[in-house]
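A.B. asks: My questions concern the predicted model and sequence given below.
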Amino acid sequence: MAEILSADMALERAAALLAAGETVAIPTETVYGLAADATNGEAVARIFETKGRPRFNPLIAHVSDMAMAERIAVLDPLSRKLADAFWPGPLTLVLPLREESGIHPLVTAGLDTVALRMPKGFGAEVVRRLGRPLAAPSANSSGRISSTTAEAVATDLGSRIALIVDGGPTPVGLESTIVKVEDGAVRLLRPGGLSAEEVEKVIGNPMLRGSAGAVVAPGMLASHYAPAARMRLDAAEVWPGEALLAFGPKRVRAAENAVAVANLSEAGDLREAAANLFSHMLRLDRSGATTIAVEPVPKHGLGEAINDRLARAAAPRDKPLAEE
C-alpha cells in the first residue's frame, strides 16, 4: 500500500522517487495528479499502466517557471499573454513543441504540440526540486472520477503506487481549463477550473469551442470522469432506487425517495459546486445506487465546466472519442 506523507514533509521523498522513475500522487490546486518525470519514457509508461489510460490520450506537462516552459514549447504573443495572466493556476496551454524539448513522445501521444501548465503549491515545488517537467494526469483509474483528496487516491490507486502526498482537499476541484491559440484566435478545448469568461476578458474576444475531432489534449474523450453508477442528467424527479446529486436550495420531485443525496452547493454557488463535484459523485457512487440522478446546474461561468464533466460522466462507456 502507498505511503502517505503530508505535503510539508514529502518534498524530498517525492523528488527522490520521481528522479528514480517512479510515479507519485501529488496535490495541485485543481485535482490530485499522478506524476512522473516527463522526460523519462519508462516513468511515463508507468502512468499509463497505473491508470489503464489509452495511449492516444496525451498528458499535461507541468512546469515550475516560464524559463522551463520556453525550453519545451514555443509561446506566441497571445499564449504568453494568457500565461502572464493565469500562471501559476488552472490554465493549460497547447503549444508547438520544440525539437529539443526533452519531453518524451508518450506525453504528447506523438503530436507536434504539448499541453503545458504551471501549477501552484506543492506541484510547482516538486517540479522545481526535480529540475524537470512532470507529466501528471489526474490520480485515478482512467475514465473514472478524478480524486480531490488523498483518501480518494489511496482507495483507487493505493496498491499501485509508492507515495501519496497529502495536501488536503484541492481548492478548485476541477481539472484545468485547456486552450489553444490558432491563427490569432483562442480555442477552448476543455472547460475547467478557470471560467471561459475570465479568459475572454483577457483576450478581448469570444473563444472558439471544441476541436476538429482529434484528441489533442487531455479530457477530450466522450466518456470520462465516470462513476460505476449510470448518470441521468437534468433530472426533474428522482426515480426509485436512485441517488441524487443536488444543486441549490430547491429539490426536484420525489427527492425524499433518493437512497442518498449530496448537494453540490446549498447556496447555488458554482465555485463551491466545482470544488465538491468529484467528491460528491464518489460518495453517491459508493451508496450502492445503480443510477445517480443529477439536478440541473446553470451553464454559465464554472457551470460550463461542471456540465462538461457531468456530460462525459454520463456518456456511453464504449464511445471512443468526443464528437465536438
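C.D. replies: Thanks, I have it.

A.B. asks: contacts and neighbour counts: CA atoms only from here.
C.D. replies: Will do.

A.B. asks: which residues in the stretch 151-300 of the chain form strands?
C.D. replies: For the stretch 151-300 of the chain, the strands defined by DSSP state E, counting those that start in this stretch cover 163-166, 177-182, 185-190, 208-209, 230-232, 243-246, 261-263, 291-294.

A.B. asks: wait, isn't Gly89 in contact with Gly121?
C.D. replies: No: using CA atoms under 8 Å, Gly89 is not in contact with Gly121; the gap is 9.7 Å.

A.B. asks: Those two - which one has more neighbours?
C.D. replies: The neighbour comparison of Gly89 against Gly121 (other CA atoms under 10 Å) goes to Gly89, with 21 against 15.

A.B. asks: excluding its backbone neighbours, what's nearest the more buried one?
C.D. replies: Of all residues not flanking Gly89 in the chain, Pro119 sits nearest, at 5.4 Å (CA to CA, 6 or more residues apart in numbering).

A.B. asks: Below is an additional structure, to be compared with the one above:
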Amino acid sequence: MLSTNSIDTILTDSTEIAASTILSGGIVVFPTETVYGIGASSYNFESCKKIYEIKNRPSDNPLIVHFPSIESIEKACHMNDRARKLFQELSPGAITIILKKKDERIFSNGLETLAVRIPSHPSILELLNKSGPISAPSANPSGKPSFTREEDVIREFSGKVDCILQAAAPTLGLESTVINLSSGDIVLLRPGSIDATVIEDVLGDKISRKISNSQISPGIKYRHYSPNAKMILVDSFEGFDFQELIEKEINSNKSKNKDELPISQNHFKVAKIGFRISKPTQFDRVVHQNTEYAYFLYEFLIDCDNQGIDLIFCERPMPGDLNETINNRLNKASSGV
C-alpha cells in the first residue's frame, strides 16, 4: 500500500480515470452536490480503512455508501416501503438512509446497517456507474469544516490520495440529511440539505429525533465542523454589542498568555457571518437567506482559519428552510462536539 506521504496525486476531469483508480484500490476525492467526498470502492475493505488514516477519522464513525440507482441499493440492503418511497421522491439527492445490510461484500466496519444515498451530481453518478458503490465521508480533516471548494481540496489532499476528480463544485454546501429506517421508527440522525418537513410530507408521518447511543450514522458523535477560532452564536446582530465581547475575549487571552507579547485590539482579528452586518470588513460574510448561509458557511469558516481569525460571530439563521440544519452545524462547530 502506498504511503500517504508519497502519493503522486492525479488531477483529472475524467470519470474514466477516477473509476479506474477506484477499481484498482485507490482513493479518490470528488465533488458531490453537497460537499466534497473522499472515497474508495465499497468492496475494498483495506482501501476503505485507509480513508480513516488519511482523515484521522475515529474508527467507529461510519462511511456513507454512494450508489448510482435504487436498484443497486436494493442489491446491497433490505429495502422497505418507506425507504423506497423516499428514494423515488427525493433521489438522486441529498438524502441518506440507514438500512439493514444484505450484501456482506460491502464495507460497513462491523455494522449490520449501511448509510446509503444516490448523489445528484452528474459527474459522480457517471463515476458510480463505472466504478460501482463508493464508500465516502466528507473530504476534510476529521473535526474540521467540510470542503466545498476545489482549491481547499487540492491544498489538503495532494500527495495523500491517488486522484482528485475535477468537476463542478458543490451547489448546496451542507451535507445530506440522514434518516434511520433500519427499525420500525423514522428517526432523524443528522439534519441536512433536505429539510425534515419535506421528508415528513413525502411519508405522511412524523420524524422522531431520538438521541441514539449507537454509532450508525456519521455526524452525530464526534467533534465536527469546528474552526480554530472561538465561535459566538448570536440570535440577531441587530443592536448587538460586539465590542463588549471582543474586549472581554482580548482580556481573557491576555490573562492566559502572560509571558507572550500583549494582545492589542489592532492585532485581534474578528469575523462575522450573518444577515445584519452594518459595516462589513474584509473578513465578514453577509448573507441574505438561509440557502446562501448554508452554501457559504464552511467556506467562511475555512477562510477564518486561513486568515488567522481569533473570534467569530455567527448570526442564527432565519426561520424556515434549512433553519434546523444550519443551527445544527453552528452548535456543533461552536461547542467542538
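C.D. replies: Looks like it arrived, so ask away. Predicted model only: the values in this text are computed from it and were never measured.

A.B. asks: Tell me the mean distance between the longest helix seen in structure 2 and structure 1 once they are aligned.
C.D. replies: The residue-count maximum for a helix in structure 2 (DSSP state H) belongs to helix 290-306. Mean deviation of helix 290-306 of structure 2 relative to structure 1 after superposition (mean CA distance after the TM-score superposition for structure 1): 1.3 Å.

A.B. asks: buried sites along that helix?
C.D. replies: For helix 290-306 of structure 2, a neighbour-count test (16 or more other CA atoms under 10 Å) marks 290-291, 293-304 as buried.

A.B. asks: What segments of the stretch 101-250 of structure 2 are helices?
C.D. replies: All helices of the stretch 101-250 of structure 2, identified by DSSP state H, counting those that start in this stretch, fall at 122-131, 150-157, 196-203, 242-256.

A.B. asks: The alignment partner in structure 2 of Asp76 of structure 1 and Leu165 of structure 2, how far apart?
C.D. replies: Correspondence of Asp76 of structure 1 to structure 2, assessed by TM-score structural alignment: Asn80. Plainly put, Asn80 of structure 2 is 34 Å away from Leu165 of structure 2 if you go by CA to CA, to the nearest Å.

A.B. asks: For the two, work out which one has more neighbours and name it.
C.D. replies: Taking neighbours as other CA under 10 Å, Asn80 of structure 2 and Leu165 compare with Leu165 leading, 22 against 14.

A.B. asks: so the more buried one makes contact with Asp13?
C.D. replies: Yes: using CA under 8 Å, Leu165 of structure 2 is in contact with Asp13, at 5.5 Å.

A.B. asks: Ile326 of structure 2 pairs with which position in structure 1?
C.D. replies: For Ile326 of structure 2, the aligned position in structure 1 is Ile306, judged by TM-score structural alignment.

A.B. asks: leaving aside the residues next to it on the chain, what's closest to that match?
C.D. replies: Spatial nearest neighbour of Ile306 of structure 1, excluding adjacent residues (CA to CA, 6+ apart): Ala274 at 6.3 Å.

A.B. asks: Contact partners for that neighbour?
C.D. replies: Counting by CA atoms under 8 Å, 6 or more residues apart in numbering, Ala274 of structure 1 makes contact with 172-174, 193, 264, 302-303, 306.

A.B. asks: Which of these are still contacts in structure 2?
C.D. replies: Retained in structure 2 by both residues aligned by TM-score structural alignment, their matches' CA atoms under 8 Å are the following of the contacts of Ala274 of structure 1: 172-174, 302, 306.

A.B. asks: I'd like to know how many residues surround the equivalent of Pro218 of structure 2 over in structure 1.
C.D. replies: In structure 1, the residue paired with Pro218 of structure 2 is Pro218, using TM-score structural alignment. Burial of Pro218 of structure 1 is recorded as 21 neighbouring residues (other CA under 10 Å).

A.B. asks: Pull up the gap between Pro218 of structure 1 and Ile72 of structure 1, please.
C.D. replies: Distance from Pro218 of structure 1 to Ile72 of structure 1, by CA to CA: 18 Å.

A.B. asks: ditto for His224 of structure 1
C.D. replies: For His224 of structure 1 relative to Ile72 of structure 1 (CA to CA), the value is 28 Å.

A.B. asks: swap in Ala136 of structure 1?
C.D. replies: The value you get for Ala136 of structure 1 to Ile72 of structure 1, if CA to CA is used, is 16 Å.

A.B. asks: Looking for the alignment partner of the residue nearest to Ile306 of structure 1 in structure 2.
C.D. replies: Match for Ala274 of structure 1 (TM-score structural alignment): Ala294.

A.B. asks: same deal with Leu5 of structure 1?
C.D. replies: By TM-score structural alignment, Leu5 of structure 1 lines up with Thr12.
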